[in-house]
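J.: Coordinates only, no sequence provided:
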């Protein structure tokens, strides 16, 4: 397994929305949520039509996400394509709506 060299980008963040930001704006449905651990963007997983978490990575270069539906406790680095041990889990700010 490849080691992640981007752990320094991990921040304690506040999720910006209660669901996928772009799906909420566009009236789309999502399957699972992913939280950017650099800025707090909430995006949908690659099983979702929008694939907004991956799109956020390509747009911003923010490498590490947290499984966030519900908080799942794992991290993923898009650049190194490996799981990352997170220093903490991000608490939910309230109930996350489900669309699957």
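T.: All right, it came through fine. Small disclaimer: the values here were computed from a predicted structure and weren't measured.

J.: going forward, measure contacts and count neighbours with C-alpha atoms only.
T.: Fine.

J.: What is the subsequent helix or strand relative to the host helix or strand of residue 35?
T.: In the assignment (DSSP states H and E), residue 35 maps to strand 33-36. Where DSSP H and E defines the elements, the next helix or strand beyond strand 33-36 is strand 42-44.

J.: In addition, the following structure is provided for comparison:
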């Protein structure tokens, strides 16, 4: 899920990589996992977990 606007997209391990496409189109660089039990965010600019 985009931490800027809340858009939900599949991650890079999914075939369509909707989260990365959203980052490239919107400029919103940070996403977070919505998977149960996961509490992480990823910054596409720094290519690092937050």
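T.: Received it, and whenever you're ready, just let me know what you need. Just so it is clear, the model here is predicted, and its values are computed rather than measured.

J.: Count the neighbours of residue 34 of structure 2 for me.
T.: 14 (other Cα atoms under 10 Å).

J.: Can you classify the most centrally placed residue in structure 2 by secondary structure?
T.: The centroid of structure 2 falls nearest to residue 31 when counting by Cα atoms, centre = their mean (3.1 Å). On the three-state scheme (DSSP: H, G, I helix; E, B strand; the rest coil), residue 31 of structure 2 is labelled strand.

J.: what sits against the equivalent of it over in structure 1?
T.: When structure 1 is aligned by TM-score structural alignment, residue 31 of structure 2 is paired with residue 65. Applying Cα atoms under 8 Å, 6 or more residues apart in numbering to residue 65 of structure 1 gives the contacts 34, 35, 36, 37, 53, 75, 76, 77.

J.: Surely the fifth one forms part of a helix?
T.: Yes: secondary structure of residue 53 of structure 1 (three-state DSSP): part of a helix.

J.: And the residue located most distally from the centre of structure 2, how far from residue 17 of structure 2?
T.: Within structure 2, residue 37 marks the point farthest from the mean C-alpha position, 16.6 Å out by Cα atoms, centre = their mean. Separation of residue 37 of structure 2 from residue 17 of structure 2 (Cα to Cα, to the nearest Å): 22 Å.

J.: cool, and residue 50 of structure 2?
T.: 20 Å.

J.: And residue 52 of structure 1, what's its match in structure 2?
T.: Residue 52 of structure 1 maps onto residue 18 in structure 2, by TM-score structural alignment.
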